[in-house]
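In: here is a sequence together with a model predicted from it:
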Amino acid sequence: MARLDLSWFDSPEDEAQLQRLDELVQDLSEPTQADFEELLSVFERFPDHDGFGVFWGIVHCLEHFQGYEPALLESVRRAPGDFNLTMINRMLNGGITDVGNELLIELFETVAASENASREVRDTARDFIAYQSAKQ
């Protein structure tokens, strides 16, 4: 199976690129760790965009498969944004509290305190912390 390469995707405003991305995501079967990383790189490269809804297809695709979680945590550490933080929150909502030895709520706390994250992303992490704390 060929490795997924999304380096060509450089504009979340380009309808043809979005259509191609959506088709690739829908057709993905038996993804590798490298494929998970490639999909998550879209969120990292375009943290302030949703691809007119196409990025939600990436979320659903990743959540459909097992094993994406370590790549997701690495993605958050590299470039926290709305989509990868939302995926962490969805994991918590589903009862997953940790990946390996890392508590997901602590990852939110790290992002909320990070001076490398934008104010908006820090606020998003704080909102998720408050939301998860209120559920307990």
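Out: Okay, I see it.
In: CA atoms for contacts and neighbours, from now on please.
Out: Noted.
In: helices or strands next to the strand or helix carrying E38 in the packing?
Out: Using DSSP states H and E, the element containing E38 is helix 33-45. Judged by 3 or more C-alpha pairs under 8 Å, 6 or more residues apart in numbering; DSSP states H and E, helix 33-45 is in contact with helix 54-64, helix 69-78, helix 82-93.
In: here's the one I want to compare it with:
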Amino acid sequence: MNPSEFEGRLNLIIPSDDAFHIDALAAFVEEAGDVRSHPQTASAIFEYMERYSTNDLGSPGPLVHFLEKAFPSYTPQLVASIRRRPVFYTLWMANRILNAKIDVNTRKLLTEALKVASSHPEASDRERQQAIEFLALHAQSMG
């Protein structure tokens, strides 16, 4: 599967109230491992998260687990997504990275993205508050 096929197939999975989409996402990413590190794949996943920002996509869910195995390759796309439209899952992913031992530049990029998210006009009140809480949590490490 190439990144364009990945994106097309991902976009066919529509979240529903019965949460069957989470199983569908898990099965889908299980067969798509070879495109995990491609920037287009990360962008497609973050755009999907933005589009379905109010839907349950798992906790943290198959898309998050899929991407995290490719760290740090997706970091630029994560930062771009947060700056474009911060959502619960992307903020959560930034926090998960900030909880790890990472280089100073990556830490700075992610904390700057969280600062943008904390007052982003397209973020919900909950998402802005989440960004503020994550910034406070990591304030000491930003030194």
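Out: Looks like it arrived, so ask away. The model shown is predicted, which means the values in this text are computed figures rather than measured ones.
In: tm score of chain vs chain?
Out: In this superposition the chains share a TM-score of 0.83, using TM-score structural alignment, normalised by the length of the first structure; 134 aligned residues with a C-alpha RMSD of 2.3 Å.
In: need the helices and strands packed on helix 33-45 of the first structure in a markdown table with mean neighbour count and distance to V25 of the first structure, can you?
Out: Below are those laid out as a markdown table (neighbours: other C-alpha atoms under 10 Å; distance: least, C-alpha to C-alpha, whole Å):
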| stretch | mean neighbour count | distance to V25 of the first structure |
| --- | --- | --- |
| helix 54-64 | 17 | 6 |
| helix 69-78 | 18 | 16 |
| helix 82-93 | 19 | 16 |
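In: including distance to M1 of the first structure, could those go into a markdown table?
Out: Output for those, formatted as a markdown table (distance: least, C-alpha to C-alpha, whole Å):
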| stretch | distance to M1 of the first structure |
| --- | --- |
| helix 54-64 | 17 |
| helix 69-78 | 20 |
| helix 82-93 | 26 |
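In: show me what contacts the residue most central in space within the second structure?
Out: In the second structure, the C-alpha nearest the mean C-alpha coordinate belongs to T90, at 3.2 Å (C-alpha atoms, centre = their mean). Neighbouring residues of T90 of the second structure by C-alpha atoms under 8 Å, 6 or more residues apart in numbering: F46, M49, L78, S81, I82.
In: nearest spatial neighbour of the residue mapped onto I88 of the first structure from the second structure, skipping sequence neighbours?
Out: Counting by TM-score structural alignment, I88 of the first structure corresponds to A94 in the second structure. Nearest residue to A94 of the second structure, sequence neighbours excluded (C-alpha to C-alpha, 6 or more residues apart in numbering): L110, at 6.2 Å.
In: against V42 of the first structure, how distant is the aligned partner of A113 of the second structure in the first structure?
Out: In the first structure, the residue matched to A113 of the second structure (TM-score structural alignment) is L107. According to C-alpha to C-alpha, to the nearest Å, L107 of the first structure stands 20 Å off from V42 of the first structure.
In: S11 of the first structure now?
Out: 10 Å.
In: who has more neighbours out of these two?
Out: V42 (21 against 14; other C-alpha atoms under 10 Å).
In: from A24 of the second structure, how far out is the alignment partner in the second structure of that one?
Out: Aligning on TM-score structural alignment places V42 of the first structure opposite Y48 in the second structure. Going from Y48 of the second structure to A24 of the second structure by C-alpha to C-alpha gives 14 Å.
In: pull out the buried positions in stretch 11-30 of the second structure.
Out: Across stretch 11-30 of the second structure, burial judged by 16 or more other C-alpha atoms under 10 Å covers P15, H21, I22, A24, L25, A26, F28, V29.
In: who are the packing partners of the host helix or strand of F6 of the second structure?
Out: Following DSSP H and E, one finds F6 of the second structure within helix 3-10. Judged by 3+ C-alpha pairs under 8 Å, 6+ apart, helix 3-10 of the second structure is in contact with helix 39-51.
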